[in-house]
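K.L.:
Pasting the sequence and the predicted coordinates here, then a few questions.
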Amino acid sequence: MSSNEWSRRQALRVLGGAAALTALPAGFVLANAGPAFAETGPPETGLPDTARGRAVWQYKIGGKAVRREGKTALLGSDADITDFLNNRLQYAIDEDNRFALFAALPFAGRAATTGIGTALSGGSAAMSAFLRDGYGAAVTEDKRVEVLTIKNTGGTAVQRAATSALNTNTLAAFTAFIETGQYPAHDEDARLLVFTMLNTGSPQVKLYAQRALDAGTPEAVDWFLRTGQYIARARDEESATIQQLVGIVEREGRIAQRCTDQAVALSNAAKEAAAKAKQAALAALDEARAAQNDVRRSAKAANAAARAAKNAASCAATAISASRAAQQAARRAAYASQAAAHATAAAGQAAARAYNAAISASKNASAAAAARQAAATARNAAGQARNAARAAEQARIASWSAVSAGTSAAAAATDAASAANASADAASAAGVAQAEAAEARQAAAEATAAAARANRAAAAARSFAQQASSAAAAARDAANSAADHADAAAAAAEEAANHAGQAIDYANRSTAAAQRAVTAANLAMDTVNQARAVEQAARDAETASLAEETELGVELAQRDAREEADERARIARQQTQNALTDEAIRTLIADAETVMRAGDTGRAATLGRQAALQLITNGLTRSWTRSAAEFAVAGGDEDVLVWLSADRLLSQRQDDAESVAAVAGVSTMPVATAAAQALEADNPGAVTEFLTTGAINAAAEDNRRTIFAILADNPGTAVRTAAEAALNDGSAAASHRFLKVTIVDAAAEDDQVEAYRLLNEGGPYTKAAAKIALAGTTNMRRGFVAGTQFDTTQLDHDWATHVAAIRAAIAHAARIASDALANAALASKAAAEARKAAAEAVTWANRAAGYAADAQRSATEAANNAAAAEQSAADARRSADQAAAAAAVANKARRSANSSMLRAFDCADRAVSFAYKAQASANSARASAIQAGRDAAAAAEEASRARHIVILAAEAEAALAAQRAARDDSEDPNAHGDSSIIGMWQNNPDRLLEESAKFFDNLSDWAGLISTGASLGAMVFALNLPLAGTLAVIGTAAKVVSVASGFLAAGSSGMRYGWESTEFHTALGKAMVNTVLTGVGAIKIISGVLPPGWSGVPKQLIERHYEKIGSVTWDAFEGTFGWLHRLFNP
């Protein structure tokens, strides 16, 4: 594999994340699989070093364009192969690189975006250079900018952690901070804020803050800051201090700014990517118009149009994310305006009290001190109200900037989608490559739908932001006005205090003060009413956002449901290789065999190559069959004919044997025993019989126990009915059919019934999830019923808790505003009395009483909302417990499945390793035959015989694996999630083998050291016969222990890492050397305590020699095994 191809994969993993990686050429992981191959082939490919071999390798590792061109070449002549390798390959790689870079754009930062743009503009060499070397610096710069952004909006701990990452100045440090490091720092800042509120808050706030700190979890602290503090403030008899309210406004403003930064970054990425997508779409449009009636050019144009449309859809998805971030910014601005309204009410109340104090002091000299205190309070409230006004203004600006970013991103996505539609139309009009044109039209339709969603999301965010911005502006103006009123009230109170009891123009002064008190109190109440309107707008925006998310989820779920239906239609009971191979391939193979028997070897080779190539591309093809097909396609006609007549069937048989071994590895003892017997049987049909009926019969009793366990778990009606029917039938086939087939449909029916119930009875989030699940796959409904419903129920309760808490806080602010109105009414009453206006005084007294009643109702409303919030919070905690219990059950099942999966992977790894060794052996035999001057047919026969030898060894290994599984009747410890301890060993098979290999290796070393020392001692003390004899006996015993331990270490390494692994070959080579020589262990131990290089021989060189010796020894053993097998089984 070229460095350019590997660097493309590495670069896009960093640049674009998982979404961009879907665009990468498939098959890269194969480059590192398997053992070292024969020197006759390209490094790491395992294929012949022929033009066809190189073409097959490029086909395997290439992207969509490379695979398209490679398939055409491999089905063609030798000239087509040469043309592909020398001409079309580079163009196809460039096309794949270009698409991959386009796919990364929506997820890249500014520096990476600039680098991608330069690479795309610079052509093939520039793209290769960027993917090989240039992306690292760009990504590092983008990460640095992201760290700075987080730092600017973070608290003390976040700033400290960000500064540390910036000082380190590496990509790893930036990534670690962004992905993990920032969150503990955020938690630390949050805890510090809670501590501050604990020290300065009102009684209920202190109580809730202490609970959060006592819980000791980040979730508890976050819940207090997000919701709990509002419940506490609503429960408090005392009003929150205005400084605390200003703190809330400032905190929400910082969060709004952080959301805005995210929205702007996403918007910029979406706009840059949309511009490039539009450019690519227009280029595809021109190419399509020029490709009339040219199959290849029109197909290329249609593929380019489809890729441009997919890129446009990615841009739209990024634009939607920008709008969501903008909506979060607007929501935070709304919270800030609500807190500012609360602060305004508090300032209005302070002003009203100050005016009351001024009137009292004007009349009564003893009220001077109270007037001065009220003046100080009002002046402080004025300053804090202005702080709240400034913070609300910052939040308003941030939210509006975020919305503008989201809107422009949506517009760019729409523009790109329009261009993609135009190019798709042109590709369709080209009229030749209809399949590719249909794909382009489908992609364009998806891009259009995504752009429409982006515009709806942007419109919803813009609508809510307008309301939030207006509310923030009104809160800003009201806070500033309240501050002016509070300052005026403070001045009036101070003046009254200075002239206390003098009653200078008392009537007029009291009247003016009362009027200003009424104005300030009305302003406070107006601001609270505005906060109510904003709160309702926030609820409406959340509802719209949830509807948007639900619509998208339903669309994706429907797509998954269609894919599930297609997959079910395509895959039916496929247990053998014939069942895995589709009808077209079977027809090709049958036709090839027919014409080969008729003597038309050229036609047979052509048909066989087509069948083998389709097997390579079939994702269900198993390892041995795939390996043999790759070798056939990479070789000449003779290799294809040998594949048709022999290798194909041998590989298919071995795939079945590996399947049996895999079944044994993940099954219970009865099934594993039956599997081992099938593999050991002389009857060639035993393996197939086991896969079709034997495994079912062997598992009959286990299946019955499983069915009883299902019934004990209180399943739904459909599952219970089907399970009872299977038990009543009594046959092994009925139990198997229930567990593998019937239960799926029955559970799906029960899940659908339950999902409809939750759709009708659940909260908003549960209803949305139920709607998505009902539109999706059976697995989605199963997951929803089994676990997701508890998470969404918790979300519903959390949402209700938060809504009730915010409304409680607003009701509390309304109580304060009503108190201010009552104080203003009392001031007006006093002024009326000063003017001798008795009737007016009565009117104001009645109003004061009414405002006091309003304050009491608001207090009751706040208390009720707080109680509702408390109840919802308790419900949320219960749902969280249910979700945790469901997750625990799922985790237990997952661990059990993982254990089975790991054993299956072990079987698969062993199969792949042997299959690649078969390729290498076949390559070596083929090359040796050609070098010896034999013809191509004889070389192909030699390659087939070499492959057969390896298959025999693999069959023996599969049988041994099945026998080991049959002997192991214990449940894997991972099924419980814990590993038990047995003596000094952990009860984990892989860990046990690793430790065994190390233990026996060290034992061999120390025994070798003892043997060497004892032997030397016997020579030194040769004249002292008793001592020399004793030392000789010790040396001999130690030698035996050393040799035996060496082979035990090799065996443990082979079982742990595989019989073709470097670790096994090294251990085996060392054991062989230790058998012949004395003192290998001494050399290793002494080299561990002496300075490096003391012997003049590098450790790596010694280990390489061990590995070569071990590899030769193992190959000789396998060769002897194969010779003996042929001798006794002619």
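P.N.:
Yep, that arrived.

K.L.:
Please count neighbours and contacts with C-alpha atoms only from this point.
P.N.:
Noted.

K.L.:
Looking at the chain, which helix is longest?
P.N.:
helix 838-931 (DSSP state H).

K.L.:
What helices and strands are in contact with it?
P.N.:
Taking 3 or more CA pairs under 8 Å, 6 or more residues apart in numbering; DSSP states H and E as contact, the helices and strands that helix 838-931 lies on are helix 229-235, helix 623-634, helix 648-666, helix 789-834, helix 936-967.

K.L.:
swap the cut-off to 6 Å and go again
P.N.:
Here helix 838-931 touches helix 229-235, helix 648-666, helix 789-834, helix 936-967, going by 3 or more CA pairs under 6 Å, 6 or more residues apart in numbering; DSSP states H and E.

K.L.:
Tabulate those (TSV), appending distance to A712.
P.N.:
Listed next are the helices and strands packed on helix 838-931 as TSV, based on distance: least, CA to CA, whole Å:
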stretch	distance to A712
helix 229-235	43
helix 648-666	24
helix 789-834	22
helix 936-967	29
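
K.L.:
and of those, who's closest to A897?
P.N.:
With CA to CA as the criterion, A897 lies closest to helix 648-666 of these, at 9.2 Å.

K.L.:
next structured bit after that closest one?
P.N.:
helix 669-680 (DSSP states H and E).

K.L.:
nearest to A451, of the helices and strands packed on helix 838-931?
P.N.:
helix 789-834 (28.0 Å).

K.L.:
The closest one versus helix 838-931: what angle between them?
P.N.:
160 degrees (axes from the mean of the first three to the mean of the last three CA atoms, to 10 degrees).

K.L.:
how far does helix 789-834 sit from the chain's center?
P.N.:
Relative to its parent chain, helix 789-834 has a centroid offset of 42 Å by CA atoms, centre = their mean, to the nearest Å.

K.L.:
I'd like to know which elements it is packed against.
P.N.:
Short answer (3+ CA pairs under 6 Å, 6+ apart): helix 789-834 packs on helix 229-235, helix 295-363, helix 506-570, helix 764-775, helix 838-931.

K.L.:
Mean neighbour count and distance to L1009 added to the helices and strands packed on helix 838-931, as CSV?
P.N.:
CSV is the format used below for the helices and strands packed on helix 838-931 (neighbours: other CA atoms under 10 Å; distance: least, CA to CA, whole Å):
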stretch, mean neighbour count, distance to L1009
helix 229-235, 27, 71
helix 648-666, 24, 40
helix 789-834, 27, 62
helix 936-967, 21, 35
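
K.L.:
Now do the contacts for A365.
P.N.:
500-501 (CA atoms under 6 Å, 6 or more residues apart in numbering).

K.L.:
try it against this one:
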Amino acid sequence: MAATSSLVLNRAAAWAETVPGESAPPDLPDTDRGKAVWAYKTGGKAVREAARAALTGTPAALTAFLTTHLAAARAEDNRFAVITSLPYAGRAVRASAATALGAGDDAISAYLAGGYAGDFHEDLRQAVFTVLNNSGKAVQREAGKALTADTQTALETFLTDGRFTAQEEDDRVAVFRILSTASPEVRKYAERALNDGSPEAIRTFLSSGQYIARARDEEAATIDQLVEIVEREGKIAGLRTEQAVAASDKAKEAAEKAKAAALKAAEEARAAQNDVAKSAQAANAAASAAQGAASAANRAIAASRTAQNASQRAASAAQAAAAAAATAGNAAARAYHAAIAASKDAGKAEAANLAAKGARAAAEKARTAAKAADQASIASKSAASAGASAASAAQNAAAAASASADAAASAGVAQSQAAAARAAAAEADAAAARATKAANTAQTLANRAATAAAAARDAANSAADHADRAATAAEDAYANAGKAIEYATRSTEYANAAVAAATKAYDAVTEAQAVEQAARAAETARLAEDVELGIAEARLRAKAEADDAARADRERTEADRTSSAIKDLIAAAATALASGDTAKAVTDGRNAAAALLTATGTWTREAAEFALAGNDGDVLRWLDADRALAQRLDDRETVLAVARMSTAAVAEAAHTALASTDEDAPTKFLSGGAVQAAAEEYRVRIFKLLNENPGTAVRTKAQAALDNGTAVAMHRFLALELAEAVKEDDNVEVLRLLNNGGPYVHAAAKVVLEGSAKMRRGFLGSGQFDVARIDHDHATHVAAIRASLAHASKVALKALEDAALASKAAAEARAAADEASDWAAKADGYYQDALASAGEAKKNADAADASALKAAESAAAAKKASSVARAASRSANYSMSQALTSAKEAVSYAGQAQASASQAQAAALAAGKSEAEAAAAASAAKKIVADKRKAEAEAKARTIAMEAAAYKTSGTTPVDNDGDTKYWGMWPEDISDGKDWHETLGHWSTVTGVAAAGLAIASIWCPALLPVAGAVGLVSWALGGVQVLTAYGAYGRDSNEYKEDLAEFAVGTIFMGKGAIMEKFGQLEHVGGRISEALGGAAGGIMDILDW
């Protein structure tokens, strides 16, 4: 199913419910049917399917549901909840979840109710220890505080916030440490970062600035600085490795559980031949298992990406270690050369003494670098292995899911469920293929990085040994300066050793340069994988947006939103009732009411629930009067929502419709009156749009709408045609960026070209600048690393030059004139090569500085675009907050009506009245509440119209005062309470009804050429976001602690304002997943980079 909103809820967050009370709530009749309706309202997917079948079946089926099937369905939902949590759980939670899964239904229920809490706490502690063991002093200090406090809040706060603040402190300390031994250019860049003071400036210096500076310095970087880089990068590689292993473990366990579930589903499907109910259950289980397999595959991808990050860090450590080896090799060559000179010339004794000390120090530091490089090599291999094993497990799970789907299809019945299982299995296969590709990419880079790190380790150790021996030679020469003891022999020995040391150092730098090239190739491969995945998702978004826009345009009234199949059932029931066939009327009526349990209209949904919960008389009363009343009331709610979202003319027309004595006036308003009332506003909006210098397609369509002059034409342009015109114009601009942008801009452009109009608007309005900054930052980093390696090459070449000069002196000592001449030529060649490397270092440093400047310019452009886009964010927030207000009021009143009806019916039955009389009493009670709501809505509409007129007079809009609206009260404080849970889902489901039509009509506030293309973006969000959220509810409720702790909410941006509306849901909160995010383990793709 396509995700059509910037709010994305992972399917693994679709948890099951805890068992509600045995009786129905006060607002439903306390009957077996009422209990079944309540089970439907608060149940998960399996419970809902079983409850709906029971409510439309025989009395025996209803009894069987309550006594047997309900418990089994709950157990199925609970088991699914635990299984789908595994990819996001930590080690301890996974272990206890596996135990619960193996211990039976009661154990799973107890586990969901809080049995996981201790293990969750342990996972948090382990996550903190992981950070502590791979971080600097400030992070270690804050980690210690969190561990000492040892509360869930303290541990989570450290992982999600405290560690990052502490890291900023560690980064500043690192800059000061570099500054204390800095060469001139490094000092300049470091001081520039410290003067700026921002965490971004500090991080930029550490990640690229110091490399650029060192490449610019005439003097070589001190070996101390290089060792610090090796250790720093090695620690990060170690941290990323632990993350990759953890992610791999999660993926493997999740894949194993998914595979087991798939095999079980296949077995059930084969046993369910031609049994509709059982085969449907087996097909649903197969689909759930396939979803689990896909989820495991996605975690395997995350593991591989984290492994790739570890390898990149290991490669950075290898590069710095190679530079350290070159520096130590250079020190050794200088010492050998000095020893030869001092042996013959006593005047050069002090130079030999200094060279000996330098070589000793370099040897010590080189060994330190070698140790760190060795750890980086080990980390890289371990990380890649983790990613590969996770991908293999995902493949096995996907294969089992495919077999399970095949078995479900072969059962011969329940074909719609079997098709869903097949689609889920296909996605699992695709995800497993992506996981394999990601693992292969990670493995390739890891092998190169590990090889380079090992080579750098060996080179550093070798250089250290050479430096020590060179120091000994220089010290001996210093002690015996001018004595020329065995001068020819020793000179030759020293010269050969110098050549060996310098050659080893140069080879290490060459290998580091090769690894740098491999890292670039791996980045390119990963970006290609991201584009492939992004295009698939973009196409789904494009289809969903088109469907949403078309549906919003044609479905404005509650009647429009009722499908033809349901209308046919209602018509058949009405015909049967009119002809006196009450049995058929009741049967068809119940089927129709069951179909309306998911209606977006609050009054319609609550009326259907009451009819299903009641007796035959309630169903007949619903058919005869209550259904039509509810439909009209839902239209009135939508009219009020439109008034809240609209300008003066529309608000006044809405008030007129609500105040009219014509019961159909609100429906007529929604069907056409609102559009007519907004004609002048539409005209103004189109003129404003033309003044924003739109593209050719938009200008042409806008002018055509103005030329037509009718409200319908202008509304159609704003609601539908604008999106298509913007799409056409945006395609042109995106193609331009595709052909001229850097690798990330190119990748993003390829994705958005396949996506929705909203995606392109977001990309062109602001996202392109953010992605361009990533391109420039990436180019800066690459150029800086290459500059650093070129500089290291220069150092290694200087070592070779010194070694050649030493060999020349040795040849002269042996009176080998020709050989001395050859060595002199080689020394000159190395000198020329060193000059070329110096030029290459400067060239790369210049490129890095230029890219850094462009990155700053892109950041400034993004900031400016973000400022402009806040107008769209305010518009969206304002409109949605008004929709939420209307939804909350509608749910409240409809709930009151249902409760009043239930009480009136119970009182009538207690007084000995007949079922028909009791149904009439219930209906009358509903009407009292409905009349009260009508009066209140009319009064509110009058106030809204007056306020809108005042805004028009003052030349302002309510949006101007709204800011980033945070409208809450839409989420219960205690979601373990079944009634609150159901009421919340009712709120959000109702938003679909009132917002879709309201936003389609009242699209006046939204700036057309900003991130939202006309009303389409708003409607898409209203429909898609709420659909996703109610899908979350489709799996029922459970313990609120479990939901809050393990449910993954990925809150995206809402019209380029992150979490402005949906902030209540938090950020990436789940066991393991939250930890992984805090540790930087969730390596996102191009869809995560783009901000829509």
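P.N.:
In hand now; what should we look at? Everything numeric here is computed off the predicted structure, so don't read it as measured data.

K.L.:
care to give me the TM-score?
P.N.:
The pair, once superposed, lands on a TM-score of 0.85 when counted by TM-score structural alignment, normalised by the length of the second structure; 956 aligned residues with a CA RMSD of 2.1 Å.

K.L.:
Tell me the residues of the second structure aligned with the longest helix of the first structure.
P.N.:
Mapping helix 838-931 of the first structure onto the second structure (TM-score structural alignment) gives residues 817-910.

K.L.:
compared with the first structure, how much does the matching stretch deviate?
P.N.:
Here stretch 817-910 of the second structure, set against the first structure after superposition, deviates by a mean of 1.4 Å using mean CA distance after the TM-score superposition for the first structure.

K.L.:
in terms of contact, does E638 of the first structure touch A937 like I think?
P.N.:
Yes. Contact criterion CA atoms under 6 Å: E638 of the first structure and A937 qualify, at 5.3 Å.

K.L.:
hang on, the earlier thing: so for Q327 of the first structure, which of the helices and strands packed on helix 838-931 of the first structure sits nearest?
P.N.:
Once those are compared by CA to CA, helix 789-834 is nearest, at 16.6 Å.

K.L.:
Could you count how many residues lie near R163 of the second structure?
P.N.:
24 (other CA atoms under 10 Å).

K.L.:
Please tell me how far it sits from T204 of the second structure.
P.N.:
19 Å (CA to CA, to the nearest Å).

K.L.:
can you check A215 of the second structure too?
P.N.:
Distance from A215 of the second structure to T204 of the second structure, by CA to CA: 16 Å.

K.L.:
and what of G534 of the second structure?
P.N.:
For G534 of the second structure relative to T204 of the second structure (CA to CA), the value is 28 Å.

K.L.:
cool, K750 of the second structure as well?
P.N.:
29 Å.

K.L.:
Ok, A333 of the second structure next?
P.N.:
35 Å.

K.L.:
between these two, who's got more neighbours?
P.N.:
A333 (38 against 17).

K.L.:
what about the residue located most distally from the centre of the second structure, is that helix, strand or coil?
P.N.:
Computed with CA atoms, centre = their mean, the maximum C-alpha offset from the centroid of the second structure is found at K483, amounting to 72.8 Å. Three-state call for K483 of the second structure (DSSP: H, G, I helix; E, B strand; the rest coil): coil.

K.L.:
what do we get in the first structure for it?
P.N.:
So K483 of the second structure corresponds to Q502, using TM-score structural alignment.

K.L.:
likewise N309 of the second structure?
P.N.:
For N309 of the second structure, the residue aligned by TM-score structural alignment is Q328.

K.L.:
what about its match, how many residues close to it?
P.N.:
Per other CA under 10 Å, the neighbour tally for Q328 of the first structure reads 24.

K.L.:
list the contacts for V205 of the first structure?
P.N.:
229, 232.

K.L.:
and it, helix, strand or coil?
P.N.:
Criterion first, three-state DSSP; result for V205 of the first structure: helix.

K.L.:
For A531 of the first structure, see how far away it is.
P.N.:
22 Å.

K.L.:
try S879 of the first structure
P.N.:
For S879 of the first structure, the distance to A531 of the first structure - CA to CA - is 31 Å.

K.L.:
more crowded one of these two?
P.N.:
Neighbour tally, S879 of the first structure and A531, criterion other CA under 10 Å: the higher count belongs to A531, 30 against 21.

K.L.:
Give me the aligned partner of the more buried one over in the second structure.
P.N.:
Aligned by TM-score structural alignment, A531 of the first structure pairs with A512 of the second structure.

K.L.:
what does A426 of the first structure give?
P.N.:
So A426 of the first structure corresponds to A407, using TM-score structural alignment.

K.L.:
Kindly name the residues of the first structure that line up with the helix or strand encompassing A266 of the second structure.
P.N.:
Assigned by DSSP H and E, A266 of the second structure belongs to helix 223-271. Under TM-score structural alignment, helix 223-271 of the second structure corresponds to residues 242-290 of the first structure.

K.L.:
now swap in stretch 56-76 of the second structure and tell me
P.N.:
So stretch 56-76 of the second structure sits over residues 75-95 in the first structure, by TM-score structural alignment.

K.L.:
what do you get for stretch 572-591 of the second structure?
P.N.:
Counting by TM-score structural alignment, stretch 572-591 of the second structure corresponds to residues 591-610.

K.L.:
Tell me the buried residues in the matching stretch?
P.N.:
Going by neighbour count (16 or more other CA atoms under 10 Å), the buried part of stretch 591-610 of the first structure is 591-593, 595-596, 601, 603-610.

K.L.:
Using JSON lines, please lay out the residues you listed together with distance to V950 of the first structure and secondary structure.
P.N.:
As requested, these are exported to JSON lines (distance: CA to CA, whole Å; DSSP: H, G, I helix; E, B strand; the rest coil):
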{"residue": "D591", "distance to V950 of the first structure": "29", "secondary structure": "helix"}
{"residue": "A592", "distance to V950 of the first structure": "26", "secondary structure": "helix"}
{"residue": "E593", "distance to V950 of the first structure": "25", "secondary structure": "helix"}
{"residue": "V595", "distance to V950 of the first structure": "30", "secondary structure": "helix"}
{"residue": "M596", "distance to V950 of the first structure": "27", "secondary structure": "helix"}
{"residue": "T601", "distance to V950 of the first structure": "27", "secondary structure": "helix"}
{"residue": "R603", "distance to V950 of the first structure": "30", "secondary structure": "helix"}
{"residue": "A604", "distance to V950 of the first structure": "27", "secondary structure": "helix"}
{"residue": "A605", "distance to V950 of the first structure": "25", "secondary structure": "helix"}
{"residue": "T606", "distance to V950 of the first structure": "27", "secondary structure": "helix"}
{"residue": "L607", "distance to V950 of the first structure": "27", "secondary structure": "helix"}
{"residue": "G608", "distance to V950 of the first structure": "23", "secondary structure": "helix"}
{"residue": "R609", "distance to V950 of the first structure": "23", "secondary structure": "helix"}
{"residue": "Q610", "distance to V950 of the first structure": "26", "secondary structure": "helix"}
